[in-house]
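Peer 1: Structure for the following, please:
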Amino acid sequence: MHPLIPTSDATSILPTGAKTPPITVIGTEAIRATFDEQCLQQAINSRLAPGVTDLVLNPDAHCGYGAPVGCVLVSPTHVYPGPVGVDIKCSMSLLQLDLPADQIIDRPTRRALINAICERTPTGAGRGQRHAKKSRFVDETLGRQAVIEGASESVCTQLGIPPEWALRCEDSSHVGHDGTSAALGERLQRHLDGSFFRKFADKINQLGSYGGGNHFGECEIVHVEDNDRARAAADVFGLQDGKVAFLSHCGSRGIGHNLASGQFKALQAKFENWNIPLPGGDRELVYAPLGTPEADAYLDDMALGANFATVNHLLINALVLEAFQEVIPGVKGQLVYFISHNIARQEVVNNRMSWVHRKGSTRAFPAGHHALKGTIYESTGHPILLPGNPQAGSSVMVADEGAALSCYSVNHGAGRMLGRKAAIRQLDQKEVDQSFTEHDILTNCRQYPKDEAPAAYKDFDEVLRSVKSAGLATEVARLKARFVIKDGDQADD
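Peer 2: Below you'll find the model as predicted:
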């Protein structure tokens, strides 16, 4: 057993059994009970890996590949594909509409909106533009530009994305290992010249689409917290109390999966050929020292996948706005924020430039943080988008000074309580579907996926209580779902 030693109501430490500082754990007593032994062992394996100086376990943490989902890993000397994950730059985005909540009370309007969105943004693994009759076609030339440049003004303009939305992104574009986009162009061409991207055009056609699994689009009503700080932050963020917003969760689709899987295979082959010990004996915890060709290759591939994810999200939001305007003419929308939870970024940690790997973890810079200087978020901190579940709601938060404890990071959502197979085995389909009816939440699915049911996830309010009690962040607004778009067969009324 790995004992967690409480240090406050919502924090604890996990000793590693070695001569290293312990792991920082965020979570109340109830949340700590959700961490199983495998999750804790993965955290220890990750903390003891070469070059790692800090590891944080967030309240949504659960078992992942190599490193737990819901962790932060810091290293000034190495990069790790595992603590980024297979879905490079899986992210959240929020679109605020100037539409009062009472405009979507009736079910026919919501059903029309669901249909209009699904006609533009397909869902499901392997599905792309050809599966949605009103999607935005992206040819291979523009697709190459998008993965090299990210949300540049040129890319946004060609895709019908408001270019100013790039200013409301955690990162609107990513560069290669040497700080240039030219390195990404060379890396992409190398992939295209070989057999790595045999179906590159098909993968580019996934721009503007949701995947499967836990990815979703969700129509929300914004409820700003009733206090001065929340109202001030909401004003800066562009959140409008009592009005409709749209929350999206997806990542880099097939391109990101290809790039990440290729990196795992390449590094695992190196470890085997060179007989390098694996941290904890885990093949998913391979790594590369900075400055090596292997690290350069990983950083370039991560950036290519991240640029795809960025453009994918912004295009989805443009298509969602278009769908609302088709059903309710005259609606206007503004991107609130776009933020990742599967990425490695260079940040200053303990006065040292490091690579901060966030796997199922969200950046949380508070007001006054040096990285926000010159942005509209300098005096408030940036928005943190945390999905809970459709019935409990989702949250927009803002970081507090105490976020330094967690390397300026918070959770990325509620976190799973049941694995997918266990959820499918244990949950009753009729009860899952009935719960949505009782909450008057429509979906595009004939049957809501049991492995994505609210009961498969941790108690979101307890997760948020952990974050608040630990002094990491404060809630600005709660988002209440009115309809959900998931991977599933089209439903009707």
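Peer 1: alpha carbons only for contacts and neighbour counts from here, please
Peer 2: OK.
Peer 1: The longest strand along the chain packs against which elements?
Peer 2: Longest strand in the chain by number of residues (criterion: DSSP state E): strand 473-485. Secondary-structure packing of strand 473-485 (3 or more CA pairs under 8 Å, 6 or more residues apart in numbering; DSSP states H and E): helix 107-118, strand 216-224, helix 228-237, strand 393-399, strand 442-443, helix 460-469.
Peer 1: mind running it again at 6 Å?
Peer 2: The helices and strands touching strand 473-485, judged by 3 or more CA pairs under 6 Å, 6 or more residues apart in numbering; DSSP states H and E, are strand 216-224, strand 393-399, strand 442-443.
Peer 1: Mind listing what's buried along stretch 422-436?
Peer 2: Buried residues in stretch 422-436, defined by neighbour count with 16 or more other CA atoms under 10 Å: 423, 424, 427, 432, 433, 436.
Peer 1: now do stretch 203-215
Peer 2: Residues of stretch 203-215 classed as buried: 203, 204, 205, 206, 207, 208, 209, 210, 211, 212, 213, 215 (neighbour count, 16+ other CA under 10 Å).
Peer 1: what's next to it, contact-wise?
Peer 2: 121-125, 128-129, 143, 249-250, 254-255, 312, 315-316, 487 (CA atoms under 6 Å, 6 or more residues apart in numbering).
Peer 1: isn't residue 400 right next to residue 472, touching?
Peer 2: Yes. Counting by CA atoms under 6 Å, residue 400 does reach residue 472; the two are 5.3 Å apart.
Peer 1: The two: which has the busier surroundings?
Peer 2: Higher neighbour count among residue 400 and residue 472: residue 472, with 25 against 20, using other CA atoms under 10 Å.
Peer 1: And the more buried one, how far from residue 338?
Peer 2: The spacing between residue 472 and residue 338, counted by CA to CA, to the nearest Å, is 20 Å.
Peer 1: How many neighbouring residues does residue 392 have?
Peer 2: Neighbours of residue 392 (other CA under 10 Å): 17.
Peer 1: One more, so I can put them side by side:
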Amino acid sequence: MAKLKLRGKDLIEIGYPQKGKVISIAIDAMLKHYRRERKDKVIQRLKSVLKNPEKYLGDGIFGKIAEELTTPVHIEAKQLETKRAPFTIFGENGIQEEAKHQLYTALKLPIARAGALMPDGHAGYGLPIGGVLATKNAVIPYGVGVDIGCRMCLSIYDIPASYLEGHKDKYVHMLQEHTKFGGFETHRSINDHEIFERTEFKEIPTVKKLFKKAYRQLGSSGGGNHFVEFGIVDVSDVNNEFNVPVGKYLGILSHSGSRGMGANIAKHYTKLAIQQTPLPGEAKNLAWLDLDTHDGQEYWLAMNLAGDYASACHHDIHKRLGKALGSRPLAMVENHHNFAWKEIVNGEELIVHRKGATPAQKGVLGIIPGSMTAPGFIVRGTGNVHSLQSASHGAGRQLSRRKAKQTITQSDIKKQLKDHGVTLIGGGIDEAPMAYKNIHHVMANQTELVEVVGSFTPKIVRMDR
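Peer 2: Sure, this is the predicted structure:
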């Protein structure tokens, strides 16, 4: 069948207004979703939307056309405010100036209401890594990050920690056999999961196209700093919420996100945000989507789906390894970062972005990892309002990936691993332990944000490559 040919005059003839952007929006949508359909059928669809646009508000394909017909979105260049919204920086002396300036720019957005920077902070795109920003009725895709819903997940098993050394080959084989990394490794057998029944996969066109990729990548981990580790869990708080007696246990810790699905969602909606809220050059990547618009609502649904998908991936990883262990976990502790939540800040509902920051509301548990040779910590949030109830999401980089590759050798890494009794499967020079800040210094700079409940010491680490 020939490709659909649709012109502006075709829409004007059936009554579409020439003013505004509705004609270009309609043509783009039809060519994208109905490019092989007969022109008369497409025109009939567009007539139906024009006749009753309210009926189509929220529709995955026609919603944006309907929105423009009912309440046209006026795009104009946005200017930054001269004053910053209130903010607090934790561990300021250990944070690069570039990361601080990225936060300062974000705080001048007209939608910004409050912000914070965690002690593991370093430069990123848009918001810095470790950046927290509360906005009014708007979400910033690059304030969430490319790896939407990236998260930590820890399973604690009633297996003596000494088994890791005594049966090391067995655990190395488990990681090699039951974990997959990067853009191409996938499991031969995919486990069914209720996430794939979600209506977003059917109703949001951008997400619908990602279904097959998401299904194929379930239970796998990304590249970069993503990992799955066997290690020693040391529970130190007798009053821990997960009811595990004080002592040392075998644990599995994973770090990964929403894989290709989240990355594609981030790319698509960042492009829309930049088109809809153009900003000065230094703030370009902080473009936002108004939550009262079709695209804003669609991104919010897609973001939450990606976050739940990231959680499903972790649960699948832990389920596979638990089956190989032949044991059920005593407890599981997990948390998102790279996400946005609706929360009450200073008596007002705001959108709190945590890009590389751990939720730390009072009593909420989370995990803050170190590096492959440094311990991570199970923590309990204190609900500190100055950090917008957040804490660091890890040790944070002190060397960029490029700098790490230029200054660190494989011999340096091997010595570090040997000194700490760690076995590494995969992993690049850019993820060397020396590329990260001292986790103990980072934790010392956030004692008012979290309480330590226990620790996790890596012993067998699997990463990409």
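Peer 1: picking that back up, just the buried ones out of the contacts of stretch 203-215 of the first structure, please.
Peer 2: In these, the ones that pass as buried (16+ other CA under 10 Å) are 121-124, 128-129, 143, 249-250, 254-255, 312, 315-316, 487.
Peer 1: so who does the most centrally placed residue in the first structure touch?
Peer 2: Residue closest to the average C-alpha location in the first structure (CA atoms, centre = their mean): residue 91, at 2.7 Å. With contact taken as CA under 6 Å, 6+ apart, residue 91 of the first structure is in contact with 249, 250, 251, 339, 340, 341.
Peer 1: Show me what it lines up with in the second structure.
Peer 2: When the second structure is aligned by TM-score structural alignment, residue 91 of the first structure is paired with residue 151.
Peer 1: Without its sequence neighbours, what residue ends up closest to that match?
Peer 2: Spatial nearest neighbour of residue 151 of the second structure, excluding adjacent residues (CA to CA, 6 or more residues apart in numbering): residue 336 at 4.2 Å.
Peer 1: Quick one: residues contacting the aligned residue in the first structure for that neighbour.
Peer 2: Residue pairing (TM-score structural alignment): residue 336 of the second structure is matched to residue 340 of the first structure. Neighbour list for residue 340 of the first structure: 89, 90, 91 [criterion: CA under 6 Å, 6+ apart].
Peer 1: Relative to residue 216 of the first structure, how far out is the last one?
Peer 2: From residue 91 of the first structure over to residue 216 of the first structure the distance is 11 Å, taken as CA to CA.
Peer 1: Now for the two: what residues contact both?
Peer 2: In contact with both residue 91 of the first structure and residue 216: residue 249, using CA under 6 Å, 6+ apart.
Peer 1: Neighbours of residue 200 of the first structure, how many?
Peer 2: When neighbours are counted by other CA under 10 Å, residue 200 of the first structure registers 16.
Peer 1: what about the residue nearest to residue 294 of the second structure when sequence neighbours are not counted, which SS state?
Peer 2: Distances taken as CA to CA, 6+ apart place residue 64 nearest to residue 294 of the second structure, at 5.8 Å, with adjacent residues excluded. Put simply, residue 64 of the second structure is helix when judged by DSSP: H, G, I helix; E, B strand; the rest coil.
Peer 1: what does residue 64 of the second structure align to in the first structure?
Peer 2: In the first structure, no residue is paired with residue 64 of the second structure, using TM-score structural alignment.
Peer 1: burial measure for residue 259 of the second structure, as a count.
Peer 2: Residues near residue 259 of the second structure, counting by other CA under 10 Å, number 29.
Peer 1: ah, wrong one, I meant residue 188 of the second structure
Peer 2: By other CA under 10 Å, the residues close to residue 188 of the second structure number 7.
Peer 1: Can you pick out the ones from the buried residues of stretch 203-215 of the first structure that are in helices?
Peer 2: 203, 204 (DSSP state H).
Peer 1: Looking at the buried ones among the contacts of stretch 203-215 of the first structure, which is nearest residue 266 of the first structure?
Peer 2: Checking these against residue 266 of the first structure by CA to CA gives residue 255 as the nearest, at 16.5 Å.
Peer 1: ok, the residue nearest to residue 332 of the second structure when sequence neighbours are not counted - contacts?
Peer 2: Nearest non-adjacent residue to residue 332 of the second structure, counting by CA to CA, 6+ apart: residue 155, 4.5 Å away. By CA under 6 Å, 6+ apart, residue 155 of the second structure lies in contact with 251, 252, 329, 331, 332.
Peer 1: do that again at 8 Å, thanks
Peer 2: 251, 252, 253, 318, 329, 330, 331, 332, 333 (CA atoms under 8 Å, 6 or more residues apart in numbering).
Peer 1: How about residue 45 of the first structure?
Peer 2: For residue 45 of the first structure, the contacting residues are 67, 279, 280, by CA under 8 Å, 6+ apart.
Peer 1: What's the match for the first one in the second structure?
Peer 2: Read it as residue 67 of the first structure. Checking with TM-score structural alignment, residue 67 of the first structure has residue 127 as its match.
Peer 1: I'd say that match and residue 109 touch.
Peer 2: No. Using CA atoms under 8 Å as the test, residue 127 of the second structure is too far from residue 109 to be in contact (11.6 Å).
Peer 1: So those two - more neighbours on which side?
Peer 2: Remark: of residue 127 of the second structure and residue 109, residue 127 carries more neighbours, 34 against 23, as counted by other CA under 10 Å.
Peer 1: Which of the three states applies to the more buried one?
Peer 2: Judged by three-state DSSP, the three-state class of residue 127 of the second structure is coil.
Peer 1: host element of the nearest residue to it once chain neighbours are set aside?
Peer 2: Of all residues not flanking residue 127 of the second structure in the chain, residue 143 sits nearest, at 5.2 Å (CA to CA, 6+ apart). When elements are assigned from DSSP states H and E, residue 143 of the second structure belongs to helix 141-144.
Peer 1: Check residue 332 of the second structure too.
Peer 2: Applying DSSP H and E as the criterion places residue 332 of the second structure in strand 331-336.
Peer 1: quick one: that strand to strand 376-381, angle?
Peer 2: Orientation of strand 331-336 of the second structure against strand 376-381 (axes from the mean of the first three to the mean of the last three CA atoms, to 10 degrees) gives an angle of 80 degrees.
Peer 1: List the buried residues for strand 331-336 of the second structure?
Peer 2: For strand 331-336 of the second structure, using 16+ other CA under 10 Å, the buried residues are 332, 333, 334, 335, 336.
Peer 1: Good, wrapping up.
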